[in-house]
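Asker: Let's see this in three dimensions:
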Amino acid sequence: MTDIFSWNQDAGGVVTVTMDDPTQSANTMSERFIEQLPRLVDRIEAGRDEIAGVIVTSAKETFFAGGDLGLMMRATRDDYAGTRAMLDGVKAALRRLELLGRPVVAAINGAALGGGYEIALACHHRVALDSRAVKVGLPEVTLGLLPGGGGTTRTVRMFGLQTALEKLLLTGRQFSAAEALEQGLVDELAADREAMLASARRWITGNPDARQPWDRPGYRLPGGTPSSPALWATLPTMPALLRKKAQGGPNQAAESLLSAAVEGAQVDFDSAQVVESRYCADLICGQVSANIIQGMFFDPQAIKKGASRPAGYPPHSAGKVVVLGAGMMGAGIAYVSAKAGLDVVLKDVSIEAATRGKGYSERLLDKAVAAGRTTPEQRAAVLGRIRPTVDIGDARGADLVVEAVFEDPELKKRAIAEVLPYLAAGAVVASNTSTLPITDLADAVRDPADFIGLHFFSPVDRMRLLEIVVGEKTSDETLAKAVDIARQIGKTPIVVNDSRGFFTSRVILEFVNEALALVGEGVPAASVEQAATQAGYPVGALALVDELTLTLARTIREQTRAGQRASGAEPPIHPAWGVLDRMVDELGRPGRSSGAGFYQYQDGRKAGLWPGLRDAFGGRNTDIPLVDMQERMLFAEALDAIRCLDSGVLRSVADANVGSILGIGFPVWTGGVLQYVNQYEGGLSGFVARARELAGRYGERFTPPPSLVARAETGELYR
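Answerer: All right, here's what the predicted structure looks like:
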């Protein structure tokens, strides 16, 4: 029929349409699909009298992967009309299928996300495999988009406005097969493909006059329309709740989605589809969605495909890991390792400390069991793989060790040296240090080629990033093993070269330092925090430095200065340093762990900014524009990321973008720290001009590096 859709009509008149794009590993809403879908519906309509019903399924491992993100990412404002027409065309074809007058069933054999689930929604019934491979949902909002293939319109009419928004659309949640059945996203589950298709045929036979609920006489929107008294108490508060959730930061996709859903709920189905297309096309053709797609999809995909893994080495998996240190980081590393199936030896100086470290896993698993995310048997299996100990001999035969003791180089070296005699040949030896040079720590290892940095982020069970740090003598084989281990334990690895602070710890301090400098300039602390969150950072810089502790920030600063001086360089004094020193030495407020920092704390919880900041630092300067405060933070990180790239600390742009978003909270809407430079108004030339403006106002630290100026002159983006 066409090269994407195959047609099989059985003796009973049931047509099975199987999607299988020969040009792609997964079916997507590509240009070919958009062209061929109306032709498929033409044939179905032409043969309507001989057709009892239609089953839509896939020959791929996935049902349908959604929109063509590459196509959408390339769209600009000039493409708005064409994008609207594309969306309207897809929806017109799906609407014709929906109004066929014959039952249409989606047989969902794998992931049906975004456009895939929108195809399923246009069917009258949905049967899914009871398989871990099945994921159902509309995650478009997480990519700066909204469901524009009818998903917004149909889910509102299926579940009601409030339920559709709160449980499905605004969350972007992906549901397992069982969850999808429980929530009503699918109607049946089947054990295997044959049973799935048989269930679809049975439903067709029993429902010859199938229609969507919204196409039946007397249909009413579940929960009422926006003008219904039932929604008066909740609907008007949603914009404020969205803004609160985003902490005032950019949230265009969620705001557009809310508007499309509410406006669409007040008109007929076809008019609602038009409203949906307008809002979706506006997002597709905007810069923010392109940034997010780059930073949250294409860059992570490049990393997952092994862009940073040396070629020529066989796949590797670890079997037994020794975690040295059972504190917060060590306990978290033990948990993710055991959850991934590794046997874990969790060693500390006392059995009480090691047992407390295992207790962290027990608490996480207890919560998972209570929430239904795991079973008691799975809980017991994970805990059974964690062995708390004080006996280093328990490390015998391990093929991976991760040192996670206090940030003291001599302590780390002793801990590593102690375990070496017990490891298997060729074991990967790693340090979880966040700032100390890996090359220096490698002195403790008999073969520095086996030594590498594995910098986890806290809390380890929730943070997806793993920063792999390559020392001067780390071998490519060890790096390849480390990348494979990262994937094995469910982490997204970025690879950087050795330097004090590496990439993430070094760059995040630039964000913190700029906030501290603003406080020192007399800007109200509340304004500094608002500038950060409204720029899109997940937390204010002052709250962040309280979490890190001001003493740790100062220790890192002094270690960095000492290292720079040892190499013959004299580091410039940052205006943040005086604020940091005064908070610690004079005001006695070293951070949250001590119960006193930039914030006050009651029972360990934040209780507002410390009122004494106004007396200590003035707090009355309102002359600095909000945009300057925001861009000082953003530019400080971006400029230092460029310096990391220039010096070879960063190995790729993808590592920079992914690491900045997943590891240090750089605003998602930017697409990452270097994509932020690419997308700045006026491109790289506009970024250079603005950096020079900031340098003139606030200090030479904003002077653009020569490499950036050269790129701006040639128009070469960071790719």
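Asker: can we go C-alpha only for contacts and neighbour counts from here?
Answerer: OK.
Asker: Could you pull out the helices in the stretch 451-600 of the chain for me?
Answerer: Per DSSP state H, counting those that start in this stretch, the stretch 451-600 of the chain has helices spanning 476-488, 504-520, 525-535, 541-548, 550-566, 576-581. These are given in chain order.
Asker: would you turn those helices into CSV with distance to residue 306?
Answerer: Putting the helices of the stretch 451-600 of the chain into CSV (distance: least, CA to CA, whole Å) gives the following:
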stretch, distance to residue 306
helix 476-488, 8
helix 504-520, 20
helix 525-535, 32
helix 541-548, 32
helix 550-566, 32
helix 576-581, 39
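Asker: Now for residue 219: which residues touch it?
Answerer: Residues counted as contacts of residue 219 (CA atoms under 8 Å, 6 or more residues apart in numbering) are residue 213.
Asker: 10 Å instead?
Answerer: Listed by CA atoms under 10 Å, 6 or more residues apart in numbering, the contact partners of residue 219 are 157, 212-213.
Asker: Which one of those is nearest to residue 487?
Answerer: Within those, the smallest distance to residue 487 is 40.3 Å, found for residue 157 (CA to CA).
Asker: Please settle this for me: is that closest one part of a helix?
Answerer: Yes. Counting by DSSP: H, G, I helix; E, B strand; the rest coil, residue 157 is found in a helix.
Asker: Does it touch residue 164 like I think?
Answerer: Yes. Contact between residue 157 and residue 164 holds when scored by CA atoms under 10 Å: they sit 8.5 Å apart.
Asker: let's see this one next to it:
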Amino acid sequence: MYQGQSIQVTKLDGDIAELCFDNKTDSVNKFDQRTIKELSEATKAITADSSIKGLLVTSGKDVFIVGADITEFGPMFQLPEEEIAKWAFEGNNIFNAIEDLPFPSVTAINGIALGGGFEMSLATDYRIISEKASIGLPETKLGIIPGFGGTVRLPRLIGADNAIEWIAGGEAQKPAAALKVHAVDGVVPADKLKSASLKFLQSVIDGKFDYKARREQKKSKLNLNPLEGMMAFSTAKGFIAGKAGKNYPAPVAVVSVIEKAAGKGREEALKIESAAFAKLAKTTVADALIALFLNDQFLKKKAKAAGKLAKPVKQAAVLGAGIMGGGIAYQSASKGTPIIMKDIADKALDIGMGEANKLLSAQVDRKKMTPIKAGQVLSEIRPTLNFGDFGGVDIVVEAVVENPKIKKSVLAEVEKIVKPGTIIASNTSSISIEELATAMQHPENFLGMHFFNPVHKMPLVEVIYASKTSKEAIATTVAYATAMGKTAIVVKNCPGFLVNRILFPYFGGWLALIRDGADYIAVDKIMETFGWPMGPAYLQDVVGIDTSHHVGDVLAEGYPDRMDNKQFKSALDVMYEAKRFGQKNGVGFFKYEVDPKGKPKKVVDPTTPELLATVQPNGKKDFSEEEVVDRLMLPMIIETVRCLDESIVESPTEADMGLIFGIGFPPFRGGALKYADTVGMKTILEKCAKYASLGKLYEPTESMKKMAAEGKLYYPK
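Answerer: Predicted coordinates for the structure are as follows:
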């Protein structure tokens, strides 16, 4: 009946049309411009055949439809708001045509059906889902809302409260949850999906179900009286605003759109959705979050490519137990790679195994893992005091004390024991990989593998190569990190590597601001409002004052022109001298008490201002929000550019994702370089000139000046 590149329509027995999404040019189905055009043509072809009695919508892929083609959003969202709204509304006419067919329709959801994919299924009268599939509307995670009728049809099917939870939260839903709220009409085994869907469709054709009543339900006003509506929407707005925060407008917009459209029929409701979709599409938040999604896809592709060059890792080992070693061992074993954990002391092994056991117990408590599975994972971690089984390992992660002499000794020792070609990686946060490589007989097999603490929570791993590291060693380490569920960023060796090198100029700007009289609590609040999960003082406490002090010394030696930490006595020096090391010993810039859940709770310490007064020669001073943000963010932006210019990292994508995944850079701002694009390079240079007297940290690079002159962006639209 119809043959396209994305959609094919076949006439089945019983005068049923099967509309099959089967993209011939991609591994998955997605809604791009071609697919939308073909859907319109296919629907017309179906409508033209007066013998058709029912429509079955299927997929020829393992997934149903993964959603919109996000790569098309960039050019689309450059259009004026009115044109974006018009595009969305006209696109909805195609889905309306499916909904208005003169016979019943059923969608067989065989796999992932997200965004436009799920909205496609909502346009049909009924949905039968495979027990292995999942559905959802994740658009708020991109800073937008559904644009193909999701905010209109879903509330009328499952109720406003359920729809708000689904759409504002953006999470994929399992079949059982979907059936419970009537988002789907049946859950069946995967191998029975098509036959069960056809059987159900035939029963509708035979008059056993009133598809017209179901259709009318989706096209009419929302079934809520005014009082119920007012209470439901006002409660939802407050709850979601508190959960999402003011920097993420899309979840709250979902509530407003559903509320505004509640008393409208389909056409008017879709106009409200299209207008809101277009408005959000023009925000910097959507721009950043869409870039973040695309960046993540880019990193996944790079990791997949690395996997083709990698040697298989069937057995791993970690040298050094304790909290870090235990965390690495847990992460490896829980994701399927057995690991040996070696230390020289039983006490350290006990701590490492205790850490792994604690993390597994937490998974069991949250019902993420069964006790049997937790026991199996724990059995895949073998604690040992000797190198007896190291002859069979494929990769060794060294995680001993942060001391170059000790590390070199341990690395040289283990290299003699492992089989030829075994990859040896150092989990160092600051010691030069080039320097450590001098201890190796085969430096081509050696590199850095920097995990961030706590290992189980932080998604980033920096894979740091030295001058003699082989491509195979890099690829194998990236593949192992990926298998552990981490995002690996490949970085050229330099003091501080990528993330710490960029973070410490931010700290440098902050310490100078405190010296000049800023209130540390006020600065923390401003930077948390800016979007950081914690302000710089709190972050220093979490990192550890002693750790920061040590890394600061390393970076001062590496970049004395701009990171010299001896130019003035700083707030960090004062804390370090007072042995106030932060969370680890209960007091730093803040004090830490244990909350009822056993976690450290931050409280203001009245003695901190007295200590800081000793390094504020001109006393206290108020600073504007803009000045605080600029004095901290400009050094970070400039240092990120330097890393790019020096090929420490290959692309703006990897630089920005390293900051987001490594130190919690505000995702809705997209990373330092995406933020620079948003502000505009000319404005960045003007701000740098304003603070030029503060030194080299605020001196823009030649590449930045060139970009401003040429009007270029790190992320071209």
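Asker: Out of the contacts of residue 219 of structure 1, the closest to residue 633 of structure 1 would be?
Answerer: Closest to residue 633 of structure 1, out of all of the contacts of residue 219 of structure 1 and judged by CA to CA, is residue 157, at 43.3 Å.
Asker: Now residue 291 of structure 2: closest residue in space, sequence neighbours ignored.
Answerer: If you skip the residues right next to it in sequence, residue 291 of structure 2 has residue 670 as its closest partner in space, 6.9 Å away by CA to CA, 6 or more residues apart in numbering.
Asker: Translate the one you found into the numbering of structure 1.
Answerer: With TM-score structural alignment defining the correspondence, residue 670 of structure 2 maps onto residue 671 in structure 1.
Asker: And for residue 410 of structure 2?
Answerer: So, by TM-score structural alignment, residue 410 of structure 2 is matched to residue 415.
Asker: ok, now how distant is that match from residue 510 of structure 1?
Answerer: As for residue 415 of structure 1, its distance to residue 510 of structure 1 is 31 Å (criterion: CA to CA, to the nearest Å).
Asker: Please say which of the two ends up with more neighbours.
Answerer: residue 510 (23 against 19; other CA atoms under 10 Å).
Asker: Verify the stated contact: the more buried one with residue 634.
Answerer: Yes. Proximity of residue 510 of structure 1 to residue 634 meets the contact threshold set by CA under 10 Å, at 9.1 Å.
Asker: The residue nearest to residue 449 of structure 1 when sequence neighbours are not counted: how many residues sit nearby?
Answerer: In this structure, residue 449 of structure 1 finds its nearest non-sequential neighbour in residue 474, 4.2 Å apart by CA to CA, 6+ apart. Residues lying near residue 474 of structure 1 (other CA under 10 Å) number 22.
Asker: With residue 303 of structure 1 instead?
Answerer: Neighbour count of residue 303 of structure 1, defined by other CA under 10 Å: 20.
Asker: Mind checking what secondary structure it has?
Answerer: The three-state label for residue 303 of structure 1, taken from three-state DSSP, comes out as helix.
Asker: quick one: it from residue 465 of structure 1, how far?
Answerer: The gap separating residue 303 of structure 1 from residue 465 of structure 1 is 11 Å, by CA to CA.
Asker: Overlap of the contact sets of those two?
Answerer: Overlap between the contact sets of residue 303 of structure 1 and residue 465, as judged by CA under 10 Å, 6+ apart, is given by 492-494, 658.
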